[in-house]
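*Asks:* My questions are about this predicted structure, shown below with the sequence.
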Amino acid sequence: MPDTVYSFCRDEDGAITIDWVVLTAALLGVTYLASSLIGTGTMSLRDEISIAIDNHTVGGNF
């Protein structure tokens, strides 16, 4: 029985799977953070452009 537990603890077959799961989760977290920051900045810029267009008057003489 102790030999089985020792060999199980020394086995590294599934270690690469855990590495990929952690790396993928980190990549998804960074992607979500970046997209939320870009989305917030884009909405702010959209609001500023909308206000500028609303305040602009177009003359009747072309």
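*Replies:* Received it, and whenever you're ready, just let me know what you need.

*Asks:* make it CA atoms for all contacts and neighbour counts henceforth
*Replies:* Noted.

*Asks:* now stretch 41-59, how far from the centre of its chain.
*Replies:* Centre-to-centre, stretch 41-59 and its host chain are 28 Å apart (Cα atoms, centre = their mean, to the nearest Å).

*Asks:* List of residues touching that stretch?
*Replies:* Residues outside stretch 41-59 that contact it (Cα atoms under 8 Å, 6 or more residues apart in numbering): none.

*Asks:* mind running it again at 10 Å?
*Replies:* The set of residues that contact stretch 41-59 without belonging to it, under Cα atoms under 10 Å, 6 or more residues apart in numbering, is 35-36, 38-40.

*Asks:* hold the first one in mind and look at this next one:
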Amino acid sequence: MLCTLLMGWMVTWLGRYMARYFKQLWQNQDGAVSVDWVVLTAMIVGLIAAAFSGVEGGVAALTTKLMEYLQNLTVGV
């Protein structure tokens, strides 16, 4: 009986403690700027990756043409 009462009290206390903890965590704005920077940085990296994937084929073709030009170039003759 005592064990049941003690467990019930602990569960009630833990529930109140956790509710208070999450309320304070929700109201705390200390880490909000860090989260903003992480999201902003992730968006920039995503845009750069999208831009590179869009021009990848053109860069490969340009590189091939440049290599052909340089291989056919005669120097010092």
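*Replies:* Looks like it came in fine. Worth saying up front: this structure is predicted, and the values here are computed from it rather than measured.

*Asks:* just to revisit the earlier point, from the contacts of stretch 41-59 of the first structure, which land in helices?
*Replies:* With helices defined by DSSP state H, the entries of the contacts of stretch 41-59 of the first structure inside them are 35-36, 38-40.

*Asks:* Name the pair among those residues with the greatest separation in space.
*Replies:* For those, the farthest-apart pair by Cα to Cα is S35 and T40; their separation is 8.5 Å.

*Asks:* show me what contacts L33 of the first structure?
*Replies:* With contacts taken as Cα under 10 Å, 6+ apart, L33 of the first structure has the following neighbours: 27, 39.

*Asks:* Next, format the contacts of stretch 41-59 of the first structure as CSV and append distance to M1 of the first structure and neighbour count.
*Replies:* What follows is the contacts of stretch 41-59 of the first structure, written out as CSV (distance: Cα to Cα, whole Å; neighbours: other Cα atoms under 10 Å):
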residue, distance to M1 of the first structure, neighbour count
S35, 51, 12
S36, 52, 12
I38, 56, 12
G39, 56, 12
T40, 58, 11
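
*Asks:* Give me the distance between the spatially most central residue of the second structure and E56 of the second structure.
*Replies:* Centroid-nearest residue in the second structure: A42, 4.7 Å away (criterion: Cα atoms, centre = their mean). When distances are taken as Cα to Cα, to the nearest Å, A42 of the second structure and E56 of the second structure turn out to be 21 Å apart.
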